[in-house]
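A.B. asks: just to be clear, the model below is a prediction. Sequence and coordinates:
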Amino acid sequence: MKFDYIIIGAGSAGCALANRLSADGRSQVALLEAGGRDLNPWIHIPVGYFKTMGNSSTDWCYNAEADAGLNGRAIPWPRGKVLGGSSSINGLLYVRGQPDDFNHWQQLGNKGWGWKDVLPLFKRAEHWEGAEAPERGKNGPLNVSENKVDRDIVTAWVDSAVAAGYKRTLDYNGEDQEGVGYFQMTMKNGQRCSSAVAYLKPARRRKNLHIITHAHAEKLLFKGKSCVGVQARINGISQDVYAGREVILSAGAIGSPQLLMVSGIGAASELAAHGIEVKNDLPGVGKNMQDHLQARPIFKTTASTINLEINNIFKRMRIALIYAASRSGPMAMAVSLGTGFLKSDPALDRPDIQFHIQPFSADSPSKGPHAFSAFTASVLQLRPESTGTLSLRSASMHDDPVIRPNYLATQTDCDTIVRGIQIARSLCDYEPIKSLITEEYAPGKNIGRDDTDGILNWARDTATTIYHPTGTCKMGQDNMAVVDERLRVHGIQGLRVADASIMPFITSGNTNAPVIMIGEKASDMIMEDAA
């Protein structure tokens, strides 16, 4: 089995790469995915994330280690294991990030990654259904729609935030992210538009694109300091797959560093502990892990919410019929509808917290919604200072790595999450939402609004990931960088990384859109270097 290019991982970036690299018909491209095809119908129904997360046929079902920042709790870390990767099981939310995020990457020495460089790639990727604007694309494969599900409680929250003095934004994906409004989502005609739907579906019949599912990469193959292929377990049989030009890792912020390490690329001392021969001593592999931690204030309400609308089989049947007939209703709903990108301190020059407003509430998705009507005002810190690590549990890709997020490890992170929770509570003092709230369920009346210690401890007891792991193969030139500005692994020929792991700093918001952009940019650089 020999191809020009091997892409390992059919996630948000990998699908974009597979489409672009195979488009001219001249290169033989293999896309290896450890999971299966995206045949599960719940993948394509927007609300299906309740069924696909935690399902071992579509989710790697990783678990982080006990974390001191979470008062010793160990939390699940879902990641997609199917064509489309996490874009097939995520909440469908489309957020590019702030222009300053990318300008910062460039200021770190990563030439070509500034906002003016990446904006054309965001535009190229998307088909924006909203109003035409200079910053938006109309001809791309990824369908991005405006919110089409109207919920009174979400509208009331947005209006109340405006009454509190925050500005309204019609497009947080333009030059200025700040404000409150409604989420944009990767959806088309009431169905999920994953990276697989956007990029693989139109390319499937190309004779030079070989999509190989149930292909779990086990280790990279080398000839001296050149990567020449990968050993993969394909349908239960280990096989060697060779690349004539390049191997591109798009296995995500967990899979890519793990595969590098088991193949001998990482901190020499850590590899030696597992008996792994060192191909290149790169101490930054698996370091610099960043994630968004969400705290979830919940408020009981007199307004109708999903909690009560699905509390018996007849109501659920009615919702299913509405979706079957018109691709609308609660089943066509992204995980969050309202959003806000706000400053925890007015003195800041740009937003540092984000809200996800959800017309339902639950202690955890697996337990189902509460028995009472309520909404959730989830809040997170956009650019946490705390960084974690990913390390090997063994020398085998078939053993999950050790994930240590290290949440809330700095004073800034603690102060910011507390302030975000305080803002969530204070917004409920404004109309029209004030009249719709009957009780604050969480944190609850026993924790005062000025009780910063109590609020922080509640966050440590209850906060969870919002599924944005990044940074574990960071781009740069310093001694902890793993790839250069063209995503080539330092010290190794023929090997690149293109996924969320290359982010030197996490972007300000949900990460699916930036990762697709990374796949688009990587394809350009690969084709330029091959010319």
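C.D. replies: Great, that's in hand.

A.B. asks: for the rest of this, base every contact and every neighbour count on C-alpha atoms.
C.D. replies: Will do.

A.B. asks: ok, and the closest non-adjacent residue to Ala377?
C.D. replies: Closest residue to Ala377 in three dimensions, ignoring its sequence neighbours and counting by Cα to Cα, 6 or more residues apart in numbering: Ile357, at 4.8 Å.

A.B. asks: could you point out which element follows whichever helix or strand the one you found is part of?
C.D. replies: Mapping Ile357 onto the secondary structure by DSSP states H and E places it in strand 353-358. Per DSSP H and E, the first helix or strand lying C-terminal to strand 353-358 is strand 374-381.

A.B. asks: mind listing what's buried in that next one?
C.D. replies: For strand 374-381, the buried set under the neighbour-count rule, 16 or more other Cα atoms under 10 Å, comprises 374-381.

A.B. asks: over to stretch 416-435?
C.D. replies: So stretch 416-435, judged by 16+ other Cα under 10 Å, has buried residues 416-425, 427-428, 430-434.

A.B. asks: over to stretch 116-133?
C.D. replies: For stretch 116-133, the buried set under the neighbour-count rule, 16+ other Cα under 10 Å, comprises 118-119, 121-130.

A.B. asks: other residues contacting that stretch?
C.D. replies: Contact partners of stretch 116-133, identified using Cα atoms under 8 Å, 6 or more residues apart in numbering, comprise 96, 102, 112, 135-146, 513-514, 516-517, 520-521.

A.B. asks: now Asn311, nearest residue through space, not along the chain?
C.D. replies: Beyond its immediate neighbours in the sequence, the residue positioned closest to Asn311 (Cα to Cα, 6+ apart) is Ala371, lying 7.4 Å away.

A.B. asks: residue contacts, Gly140?
C.D. replies: 123-127.

A.B. asks: second structure follows, compare the two:
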Amino acid sequence: MAEGYDYIIIGGGSAGCVLAGRLSEDPATRVLLLEAGGRDRHPFYHLPAGFAKMTKGIGSWGWETVAQRHMKGRVFNYTQAKVMGGGSAINAQIYTRGNAQDYDEWRQMGCDGWGYEDVLPYFRKAEDNDTHDNRYHGKGGPMGVSQPSAPLPICEAYFEAAKALGIPRNMDVTGETQDGVAFYQLTQRHARRSSAAMAYVTPNLGRANLTLRTGAQVRRITVEAGRATGVELVDGTRITATQEVLLASGAIGSPRLLQLSGIGPADHLQDLGIPIVLDQPQVGANLQDHLDLYCIVELSGPHSYDRYAKPHMAALAGLQYLLTRKGPVASSLFETGGFWYADSDARSPDIQFHLGLGTGIEKGVAVMPQGGVTLNSCYLRPRSRGTVRLASSDPAKAPLIDPNYLQDARDREMSIRGLKLTQEIMGQTPLAKFVKAERLPGPDVRTDQEYFDFICEHSKTSHHCAGTCRMGSDPAAVVDTRLRFNGIDRLRVVDNSIMPTVISSNTNAAAIMIGEKAADMIRQDARG
């Protein structure tokens, strides 16, 4: 006999954890949270610098993109979380929200209720900010948001180098204005990662009405007479939902499961022998992501955290963290960055920087044997659109992920401009005493064709995928503005896949906001 709950949440990522924590606040509401991965018990999930291990396999599905046809067939590692907390458990903990105009443009596209003033209260509601308590920030929320506890002197030199190019210092890039270089705030509390799991689920597991199952991979969403009724797990277990099925598996996982359930482009599903439940061509379309480029410099001395790569130094760093909650273990390694312009006429910053306080931090990125730093840049408003499709009807098979990077010529031009700007910053006088030489791209890369060739070899995902279950008020949209699935009752999608356009920054804080806003809408709709 099938088990029953009021709400089944598929995916224990950022938005799914928020839903579980908020919906279970009502003791009369039975909530089941299903996570295909495991619990976040490994210490790397909680130590800020554990991020360096995450893109190298820990807590990840190990997926890749298809060959990128506009980047000489390059295949990218595409880290997708497989652990409680999702992206918030394995990311660099950078707390940014995008630009206010991102959300106002959503509203202008027909997404009523999603303008900046509509979503700002939900950002504030989630926060327990250790520094700010004002119009833009809140205290007392579930998620810790903190100032970095382990910056290095080279960070201040970076700020001065940017200033030499006319880029100002900004003390709060999630406040009144986004423009400028900054220390990012981080999703941390007391120098420990504050993931969505730790903020919204773990403290509430004692609630009798909240059930968590890890290692629970969903085979399909069950639909009867146009209504979502529950889920079937890969082991054949069937579970029913009396109120709603809430899909929160992310911009890759959500369209993947919908298609496995027979909900998606009919021609694609037919080719794979999957019975069609609903022909919805936009499921898995509209994939957007930020392509990350990087300038790497070798340093003149031990000015970055690379010096802690040796075992005895790593042990020293661990001891420093235990005693002081400072040092390299307390660092997200990317807490310094900012926002500026590739196109001086852009309506808001269109380039984001991340200063990596070492080299080889992420999988596939070069290591400087004598130590270095990495200044990443990404173009924030790409026009290229990709897809998520199935390789097989077998749920054990990885999906076909195609970000379609640099399909649009403007994306290519703006990305190259951003990379050149990172080189300019790293070449300024305030950094001269730290920098021995630029190693990548290096002096041999001069023409735009040479820059393009370099990018095809040296680039990566920013881990900011979005858009594959697009929200809108038009008939083609996958979900409506209350995130209800168009064409199937009692099914909602609640994660970054609903974004019509990817926001102009890291995306995790937005996933938390989406979960908070969705929880309110779900409760309102249940009351009628």
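C.D. replies: Good, I have the coordinates. Here the structure is a predicted model, which means the values were calculated and not measured.

A.B. asks: about what we covered before: mind giving me the PyMOL select for the contacts of stretch 116-133 of the first structure, buried ones only?
C.D. replies: Buried residues within the contacts of stretch 116-133 of the first structure, as defined by 16+ other Cα under 10 Å, are selected in PyMOL through the command that follows:
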select buried, resi 96+102+112+136+137+138+140+141+142+143+144+145+146+513+514+516+517+520+521
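
A.B. asks: where do the strands sit along the stretch 51-200 of the second structure?
C.D. replies: Here the stretch 51-200 of the second structure has its strands, by DSSP state E, counting those that start in this stretch, at 94-95, 127-129, 143-145, 180-183, 185-186, 188-189, 192-193.

A.B. asks: and those strands as TSV, adding distance to Gly442 of the second structure?
C.D. replies: Shown next, in TSV, are the strands of the stretch 51-200 of the second structure (distance: least, Cα to Cα, whole Å):
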stretch	distance to Gly442 of the second structure
strand 94-95	28
strand 127-129	40
strand 143-145	37
strand 180-183	24
strand 185-186	31
strand 188-189	35
strand 192-193	35
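
A.B. asks: do you know which of those strands lies nearest Ala162 of the second structure?
C.D. replies: The stretch from those with the least distance to Ala162 of the second structure (Cα to Cα) is strand 180-183; that distance is 7.3 Å.

A.B. asks: tell me roughly how far that closest one lies from the first structure on average.
C.D. replies: Once the two models are superposed, strand 180-183 of the second structure sits on average 0.8 Å from its counterpart in the first structure (mean Cα distance after the TM-score superposition for the first structure).

A.B. asks: return the member of the contacts of Gly140 of the first structure nearest to Ser256 of the first structure.
C.D. replies: Using Cα to Cα, the contacts of Gly140 of the first structure come closest to Ser256 of the first structure at Ala125, 23.2 Å.

A.B. asks: just to revisit the earlier point, where in the second structure does the strand holding Ile357 of the first structure fall?
C.D. replies: Under TM-score structural alignment, strand 353-358 of the first structure corresponds to residues 351-356 of the second structure.

A.B. asks: what's that stretch in contact with?
C.D. replies: The set of residues external to stretch 351-356 of the second structure that reach it, using Cα under 8 Å, 6+ apart, is 333-342, 373-380, 418, 422, 505.

A.B. asks: one more time with 6 Å
C.D. replies: Residues from elsewhere that reach stretch 351-356 of the second structure, judged by Cα atoms under 6 Å, 6 or more residues apart in numbering: 333-334, 336-341, 373-380.

A.B. asks: next, give me the two most distant ones among those residues.
C.D. replies: Farthest pair in these (Cα to Cα) is Leu333 and Tyr341. Separation: 23.6 Å.

A.B. asks: of these two, which one has the most company?
C.D. replies: Each of Leu333 of the second structure and Tyr341 had its neighbours counted (other Cα atoms under 10 Å), and the higher figure belongs to Leu333 (28 against 22).

A.B. asks: can you find the partner of the more buried one in the first structure?
C.D. replies: When the two structures are superposed using TM-score structural alignment, Leu333 of the second structure falls opposite Val335 in the first structure.

A.B. asks: repeat that for Arg69 of the second structure.
C.D. replies: Arg69 of the second structure maps onto Ala68 in the first structure, by TM-score structural alignment.

A.B. asks: does the residue mapped onto Arg439 of the second structure from the first structure belong to a helix, a strand or coil?
C.D. replies: Correspondence of Arg439 of the second structure to the first structure, assessed by TM-score structural alignment: Tyr441. Counting by DSSP: H, G, I helix; E, B strand; the rest coil, the backbone at Tyr441 of the first structure sits in strand.

A.B. asks: show me the contacts for Tyr441 of the first structure.
C.D. replies: If a contact means Cα under 6 Å, 6+ apart, then Tyr441 of the first structure has 298-299 as its contacts.

A.B. asks: let's see it at 8 Å
C.D. replies: Contact criterion Cα under 8 Å, 6+ apart gives 297-300 as the residues in contact with Tyr441 of the first structure.

A.B. asks: do the same with Phe50 of the first structure
C.D. replies: If you count contacts by Cα under 8 Å, 6+ apart, Phe50 of the first structure has them with 365-366.

A.B. asks: ok, now with 10 Å
C.D. replies: By Cα atoms under 10 Å, 6 or more residues apart in numbering, the residues touching Phe50 of the first structure are 42-43, 89-91, 335, 365-368.

A.B. asks: okay, and the residue nearest to Val201 of the second structure when sequence neighbours are not counted sits in which element?
C.D. replies: Once its chain neighbours are removed from consideration, Val201 of the second structure has its nearest residue in Gly21; the separation is 5.5 Å (Cα to Cα, 6+ apart). Secondary structure from DSSP H and E places Gly21 of the second structure in helix 14-23.

A.B. asks: on that earlier part again, closest one to Gly284 of the first structure out of the buried residues of stretch 116-133 of the first structure, please.
C.D. replies: The shortest separation between Gly284 of the first structure and any of these is 24.9 Å, and it belongs to Val118 (by Cα to Cα).

A.B. asks: now do that closest one against Gly252 of the first structure, distance only.
C.D. replies: When distances are taken as Cα to Cα, to the nearest Å, Val118 of the first structure and Gly252 of the first structure turn out to be 20 Å apart.
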